[in-house]
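> return a 3D structure for these sequence lines:
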Amino acid sequence: MNLTLCSLGHAARQEPSALPGVLRFPCNPRNRFPAFIYTAPPPPPAAADLIATMQAGKNAMASVKEAAENVAASAKAGMDKTKATVQEKVEKMTARTPAEKEMAEERKQEKIREAEVNKQETMQSNAVEHQQTLAGGQVADP
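Sure, this is the predicted structure:
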């Protein structure tokens, strides 16, 4: 920090306006002449600081995007599971034999497993994409 001490040399001279970076030492019995310390304005942020700030914002956006995509994947899996359950109930109501009811139950379980696998794969690909973004790599849209 650069400091400059300026003494007015005479108490009757004009005082500088109240500016940021100006420290004022007014007249008093020990100091008959007012003095002011002017501090240099802070230097502009370095390019590295700006890049680090931008990178932090990019990382935050990547985290938000990953979280949103994971929520969407969970919601879709939940809808698929509910749809499978409803279809199974309809098939059981229209089934005439216990074998048809058993087949409906098996189809429901298979659709639920498939929905869960799809959700896990989507979450895993989101995590990989997030890690690539953190590493600075370019990610192509599938």
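> okay, CA-based contacts and neighbour counts for the rest of this
Will do.
> so for stretch 77-90, what gets flagged as buried?
Residues A77, G78, D80, K81, A84, T85, Q87, E88, K89 are the ones in stretch 77-90 that count as buried (16 or more other C-alpha atoms under 10 Å).
> typo on my end, stretch 48-61
Buried residues in stretch 48-61, counted by 16+ other C-alpha under 10 Å: N59.
> what comes into contact with it?
Identification of contacts with stretch 48-61 by C-alpha atoms under 8 Å, 6 or more residues apart in numbering yields T133, L134.
> just give me how far that stretch sits from the chain centre.
Its chain's C-alpha centre lies 11 Å from the corresponding centre of stretch 48-61 when counted by C-alpha atoms, centre = their mean, to the nearest Å.
> and the buried residues of stretch 77-90 as JSON lines, adding secondary structure and distance to S7?
Below are the buried residues of stretch 77-90 laid out as JSON lines (DSSP: H, G, I helix; E, B strand; the rest coil; distance: C-alpha to C-alpha, whole Å):
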{"residue": "A77", "secondary structure": "helix", "distance to S7": "75"}
{"residue": "G78", "secondary structure": "helix", "distance to S7": "75"}
{"residue": "D80", "secondary structure": "helix", "distance to S7": "79"}
{"residue": "K81", "secondary structure": "helix", "distance to S7": "80"}
{"residue": "A84", "secondary structure": "helix", "distance to S7": "85"}
{"residue": "T85", "secondary structure": "helix", "distance to S7": "86"}
{"residue": "Q87", "secondary structure": "helix", "distance to S7": "89"}
{"residue": "E88", "secondary structure": "helix", "distance to S7": "91"}
{"residue": "K89", "secondary structure": "helix", "distance to S7": "92"}
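> sequence B follows; please return its structure for comparison with A:
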Amino acid sequence: MDGNTLRASVSVKGVPADWAALPRETAALLVEFRAPDEAGQEAFEEAAAGVMRGLDLVVPAASVTNAFTRDAGTIAGYWKARKAFVTAVGGSRPSGTTLITEDFAVPPDRLADACEALLELQSRHGFDAAVAGHAAHGN
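Model (predicted):
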């Protein structure tokens, strides 16, 4: 989810209020690992942690930790925000404007390029863009 989507999500009950001040350039990934056992879960988390160590992550709000969690309440809150993003973004737009939703698929290694192109396209046509998406097993 991008900064616009995250900021709009504060209208969803349970989403941290400090997300309202997130910079436009903010992006967040909600990643869920499913494994048949604890060892598999730990292996997934360690592999992802290795990737994260190579990134220059920021903590733009006090409620953001960039840490994996297994806390059911925290997980439920993040998924609630993710599932409600269309309603949140649609509800936060100015009166008289149009909400455009589009679903598209790109190879995972082209996702950043596709999001940047989509934001530029929407901006060029006067839309205050918000981008959120999903992927499962690379789809």
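> what value does the TM-score take for this pair?
The TM-score (TM-score structural alignment, normalised by the length of structure 2) is 0.21; 51 aligned residues with a C-alpha RMSD of 4.7 Å.
> which strand or helix spans L5 of structure 1?
Using DSSP states H and E, L5 of structure 1 maps to strand 3-7.
> any idea how far that strand is from the chain center?
Here strand 3-7 of structure 1 is found 45 Å from its chain centre; the criterion is C-alpha atoms, centre = their mean.
> that older thread, tabulate the buried residues of stretch 77-90 of structure 1 (TSV), appending distance to A56 of structure 1.
Converted to TSV, these look like this (distance: C-alpha to C-alpha, whole Å):
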residue	distance to A56 of structure 1
A77	32
G78	33
D80	36
K81	38
A84	42
T85	44
Q87	47
E88	48
K89	50
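> closest to E106 of structure 1 among those?
E88 (8.9 Å; C-alpha to C-alpha).
> assess the claim that that closest one and A104 are in contact.
Yes: counting by C-alpha atoms under 8 Å, E88 of structure 1 touches A104, with 5.3 Å between them.
> which other helices and strands does the strand holding L5 of structure 1 contact?
Counting contacts by 3 or more C-alpha pairs under 8 Å, 6 or more residues apart in numbering; DSSP states H and E, strand 3-7 of structure 1 packs against strand 35-39.
> who are the packing partners of the strand it packs on?
strand 3-7, strand 22-25.
> can you give me the distance of R7 of structure 2 to A72 of structure 2?
R7 of structure 2 sits 23 Å away from A72 of structure 2, going by C-alpha to C-alpha, to the nearest Å.
> nearest to H130 of structure 1 among the buried residues of stretch 77-90 of structure 1?
A77 (21.1 Å).
> how close does the nearest residue to that closest one once chain neighbours are set aside get to E88 of structure 1?
Spatially, and ignoring its direct neighbours in sequence, A77 of structure 1 is nearest to A115 (5.1 Å; C-alpha to C-alpha, 6 or more residues apart in numbering). As for A115 of structure 1, its distance to E88 of structure 1 is 15 Å (criterion: C-alpha to C-alpha).
> okay, and V89 of structure 2 sits in which element?
helix 85-92.
> centroid residue for structure 1?
In structure 1, the C-alpha nearest the mean C-alpha coordinate belongs to A60, at 2.6 Å (C-alpha atoms, centre = their mean).
> can you tell me the element it falls in?
helix 47-94.
> and the next element down the chain from the longest helix along structure 2?
Ordering each helix of structure 2 by length in residues (DSSP state H) puts helix 38-53 first. Moving toward the C-terminus from helix 38-53 of structure 2, the first helix or strand encountered (DSSP H and E) is helix 72-83.
> in that next one, which residues are buried?
G77, K80, A81, R82.
> among the residues you listed, find me the one that's closest to L111 of structure 2.
Relative to L111 of structure 2, the closest of the buried residues of helix 72-83 of structure 2 is R82; by C-alpha to C-alpha it sits at 17.8 Å.
> what sits against the closest one?
Listed by C-alpha under 8 Å, 6+ apart, R82 of structure 2 has no contact partners.
> for it, give its distance to Q41 of structure 2.
In terms of C-alpha to C-alpha, R82 of structure 2 sits 22 Å off from Q41 of structure 2.
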